[in-house]
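[1] Below is the sequence, then the predicted model.
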Amino acid sequence: MLTPTQLSVIQQTIPVLQDHGEDLTRYFYQRMFRHNPEVRGFFNPAHQQSGQQQRALAGAICAYAQHINDPSALTGAVELIAQKHVSLGIQPEHYPIVGENLLASIREVLGLAETDPILDAWAAAYGALADLFIQRETAIYRQQREHAGWNGFRNFVVSHREAASDNIVSLYLKPGDGKPLPAHKAGQYVTLRVALPGGETIMRNYSLSNEPGAACYRISVKREGGEGTPAGICSHHLHERLQAGDKVELSPPCGDFTLAASSTRPLVLIAGGVGITPLLSMLHEALAASPGRPVWLIQGALNGRVHPFADEVNALQRRHPGLRVHVRYSEPLPEDRLKAVHDGEGLIDEALLDELVGGEKAEYYFCGPTPMLRHLCQLLASRGVPSEDVHYEFFGPAESLAA
């Protein structure tokens, strides 16, 4: 419990955090990796290089300071981060490492004495936040043991692989021990841990793209960057080297981007590029659970060559005539226009939602690039869609969608 004085000090630091938050978090990561290199493997180097991780942490620290009197306002953010921590295997003993480096970074970046009240206040604030995360993560680990039957990483084998588009490959993963898999919740992800040829072991999160209850877990991976670049080191390995029969490790399914239980209200799924992966699993679940439920899938892609899962979605539409699908290309190729394989061009806009959904009181789930998420949040807000009916998933560290 923070004292009134400590709460006041935290609130007084908000302007400094707003002005210098990214400088602080950039220094923090550099310091932590230098002093505690054992934690480096928990972080995606591409997100470090792009600055996405630093921006996300800076935003989270500011949000915590702004809501220090009522942390319950951050329940959604805490849940998202706790799920990600569990997927990577974060344990209570990792929190002192982060706390020590964060407080040292505050002192060194701001030039504070070790006895400065700011450090005392932030030490108390970090301790309270760490306790909150540890309690929630302990509960998630317990739930995993009860439902999935394991914690940490379990051996899996690549059953087979297939192309979902020119730039996305699907990998079907079955348990190495041959035991049945628990059904995941549509929209969840797993953490894949794989050894690279040079001996380095890396971890990445991938959404499960197939229907819950299948005999295998399916992940569908977009090729990112090129060989040897931080952005593409894992995706290149999965595309070029991982073959049927190869072994990997998976953590149990995690994530809270899941369909509302037992809802029969109209459902609108909006996907951009590889953002289709969690939504495709949701589509399978929704159609199986409520065959009469009105469902729209709006899928965006650059063009037909990188339009993933076209055949699978077409097959679902043939089996479920009530499923309405709209495909939109932002940069169609000449052959796309000749084949007429898409329904429109450009961005998803007000006119399209008016045409497809009209005034229906629907639930919206969407996933894709951050600019698309920001655009859709603003568009749905302007249409008066309640925030509780708007659900979206980030790939990578969550950042603010404020304009």
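    Received, thanks. Numbering: from 1, shown residues only.

[2] use CA for all of it now, contacts and neighbours both
    OK.

[3] so residue 352 sits in a helix?
    Yes: under DSSP: H, G, I helix; E, B strand; the rest coil, residue 352 sits within a helix.

[4] need the contact list for it.
    With contacts taken as CA atoms under 8 Å, 6 or more residues apart in numbering, residue 352 has no neighbouring residues.

[5] Can you tell me how far it is from residue 345?
    11 Å (CA to CA, to the nearest Å).

[6] So which residues of the stretch 1-150 of the chain form helices?
    4-12, 14-35, 45-50, 52-66, 75-88, 95-110, 117-147 (DSSP state H, counting those that start in this stretch).

[7] and the third one, how far from the chain's centre?
    Read it as helix 45-50. Put simply, helix 45-50 sits 15 Å off its chain's centre (CA atoms, centre = their mean, to the nearest Å).

[8] ditto for the fourth one
    Between the mean C-alpha location of helix 52-66 and the chain-wide mean there is a distance of 17 Å, by CA atoms, centre = their mean.

[9] before we go on, here's another structure to hold up against the first:
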Amino acid sequence: MLSAPSAATVRATLPVVGAAIGQITERFYARLFADRPELLRDLFNRGNQAAGTQKQALAGSVAAFAAHLLDHPDQRPDALLGRVAHKHASLGVAPEQYALVHEHLFAAIAEVLGEAVTPEVAAAWDEVYWLMANALIAVEKRLYQERGGAGTREWRVEERVEETADVATFRLRPVDGGPVAGFRAGQYVSVRVTLPDGARQTRQYSLSGAPDERVRQFSVKRVHGGATPDGEVSNRLHARVRPGDVLELSEPYGDLVLDAGTDTPLLLASAGIGVTPMIAMLADLAAGGHRGPVTVVHGDRSPADHALRADHESYAGKLPDASVHFFYERDAGPGHRTGLVDLDGVGVRPGTRAYLCGPLPFMRAVRTRLIGEGVAPADIHYEVFGPDLWLAQAAPVR
């Protein structure tokens, strides 16, 4: 709980801090990487840093946390904390790193806001930071304990499948031959790759196999940069990794997981490579004997671009009450619809719990439509690949 004096100060200064938070986070990262360049080389996503998306996500999470403390002083924003903590745990973030972040973040605040940062203002925002940091440390500690500790494990690629021209699936087993823990459908692993310049970059990929399999399966879309550089890790995996090669993987993490009774109506909506967690969810539903209606919606450029399409159809076909709706921008063919995803004619059952994964515009449009159809906002769950810019763009500035 934020103390009363600090709450008053944060409420009064949130508009100023919120308006400058982009500058603050930019200065923060500049200071942090000047002091600890190995963090950019071996921990932070260099692509997201170059594009500025990580700065936006950090700004959004801090602003959202502060606003929540003011609006709900007796409640912890568990959804926000859980999402961030799972990502941190997959990267192996340690408690002592929060002190390092604090040092450079507050120095950046002082540099950007200057004399506006009085001792009272600094103390109030210091309280906000440590409320958030200590809550994350506690959640991450629990996650590490559940998974037997932080860190990665070596896994050997047993099979590589070319799903489409730009998507490859990798199936791996642990090098040490030890047991493979299950995971919850919808979760991801961090994959660490050594790049030509020696950097050890990490990316998260949703597990696209059945949760009870003894292999880890994830599918990677090759990122073509266009106006920005191509994806470093995705292109490395596509160009270099073959059966017999060894990769470092974290344990599974992620808070977009199936949580519904066997009779609950479900809607699984995806677009593009957002299909990957949906495959694991459908596999889990089929194996668990889900009896309720399941509506499967997917949008892609064409059937040829639809990764894991056969699995998508096969797992849905094993459910007793499933409907499948595929939308393609071109070459849709019989039985499918041409154009972007449109829920007209799809039908949304009362009491539906929805899971979304894909580009932000797609998820915003589907979420808006679902709420209009009477689906409770609390029953709409989503996964963002990369920094959570949905949260960043929704963070209030008062």
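    Alright, I've got the coordinates. What you see is a predicted model, and the numbers here were worked out from it, not measured in a lab.

[10] re the thing from before, and the helices of the stretch 1-150 of structure 1 as a markdown table, adding mean neighbour count and distance to residue 154 of structure 1?
    Shown next, in a markdown table, are these (neighbours: other CA atoms under 10 Å; distance: least, CA to CA, whole Å):
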| stretch | mean neighbour count | distance to residue 154 of structure 1 |
| --- | --- | --- |
| helix 4-12 | 16 | 42 |
| helix 14-35 | 17 | 27 |
| helix 45-50 | 15 | 24 |
| helix 52-66 | 20 | 27 |
| helix 75-88 | 19 | 12 |
| helix 95-110 | 17 | 24 |
| helix 117-147 | 17 | 12 |
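
[11] For the closest residue to residue 58 of structure 2 other than its chain neighbours, list the residues it contacts.
    Spatially, and ignoring its direct neighbours in sequence, residue 58 of structure 2 is nearest to residue 25 (7.1 Å; CA to CA, 6 or more residues apart in numbering). By CA under 8 Å, 6+ apart, the residues touching residue 25 of structure 2 are 55-56, 58-59, 105, 108.

[12] one more time with 10 Å
    Residues counted as contacts of residue 25 of structure 2 (CA atoms under 10 Å, 6 or more residues apart in numbering) are 31, 52, 54-59, 104-105, 108-109, 112.

[13] for residue 74 of structure 1, same thing?
    By CA under 10 Å, 6+ apart, the contact set of residue 74 of structure 1 is 60, 63-64, 67-68.

[14] Next: residue 39 of structure 1.
    Counted by CA under 10 Å, 6+ apart, residue 39 of structure 1 has contacts 32-33, 90, 94, 97-98.

[15] Tell me which of those residues persist in structure 2.
    Compared against structure 2 with both residues aligned by TM-score structural alignment, their matches' CA atoms under 10 Å, the contacts of residue 39 of structure 1 retain 32-33.

[16] need the contacts of residue 39 of structure 1 in CSV with distance to residue 236 of structure 1, can you?
    Listed next are those as CSV, based on distance: CA to CA, whole Å:
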residue, distance to residue 236 of structure 1
32, 28
33, 25
90, 26
94, 30
97, 32
98, 31
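
[17] now the longest strand anywhere in structure 2, how far from the centre of its chain.
    Ranked by number of residues, the top strand in structure 2 under DSSP state E is strand 152-162. Per CA atoms, centre = their mean, the displacement of strand 152-162 of structure 2 from the mean C-alpha position of its chain is 22 Å.

[18] what does stretch 235-254 of structure 2 give?
    Stretch 235-254 of structure 2 sits 18 Å away from the centroid of its parent chain (CA atoms, centre = their mean).

[19] try stretch 339-353 of structure 2
    When distances are taken as CA atoms, centre = their mean, stretch 339-353 of structure 2 is centred 24 Å away from the chain's centroid.

[20] ok, which stretches of the stretch 151-300 of structure 2 are helices?
    With helices called from DSSP H, counting those that start in this stretch, the stretch 151-300 of structure 2 shows them at 232-240, 275-288.

[21] Can you tell me which of those helices is most buried?
    Among these, helix 275-288 has the highest mean neighbour count (mean count of other CA atoms under 10 Å), at a mean of 24.

[22] and it, what other elements does it pack with?
    When contacts are defined as 3 or more CA pairs under 10 Å, 6 or more residues apart in numbering; DSSP states H and E, helix 275-288 of structure 2 sits against strand 200-206, strand 216-221, strand 266-271, strand 294-300, helix 309-317, strand 353-357.

[23] Specify the angle between the fourth one and strand 266-271 in degrees.
    I take that to be strand 294-300 of structure 2. On the basis of axes from the mean of the first three to the mean of the last three CA atoms, to 10 degrees, strand 294-300 of structure 2 is oriented at 0 degrees to strand 266-271.

[24] residues contacting the nearest residue to residue 280 of structure 1 once chain neighbours are set aside?
    Distance criterion CA to CA, 6+ apart; nearest residue to residue 280 of structure 1, sequence neighbours excluded, is residue 209 at 5.8 Å. Shown in contact with residue 209 of structure 1 (CA under 10 Å, 6+ apart): 170-172, 186-189, 217-221, 275-284.

[25] Quick check: the longest strand of structure 2 compared with structure 1, mean distance?
    Strand 152-162 of structure 2, aligned to structure 1 and superposed, deviates on average by 0.6 Å (mean CA distance after the TM-score superposition for structure 1).

[26] now that strand against helix 78-91, angle please.
    Using the same axes, to 10 degrees, the direction of strand 152-162 of structure 2 lies 90 degrees away from that of helix 78-91.
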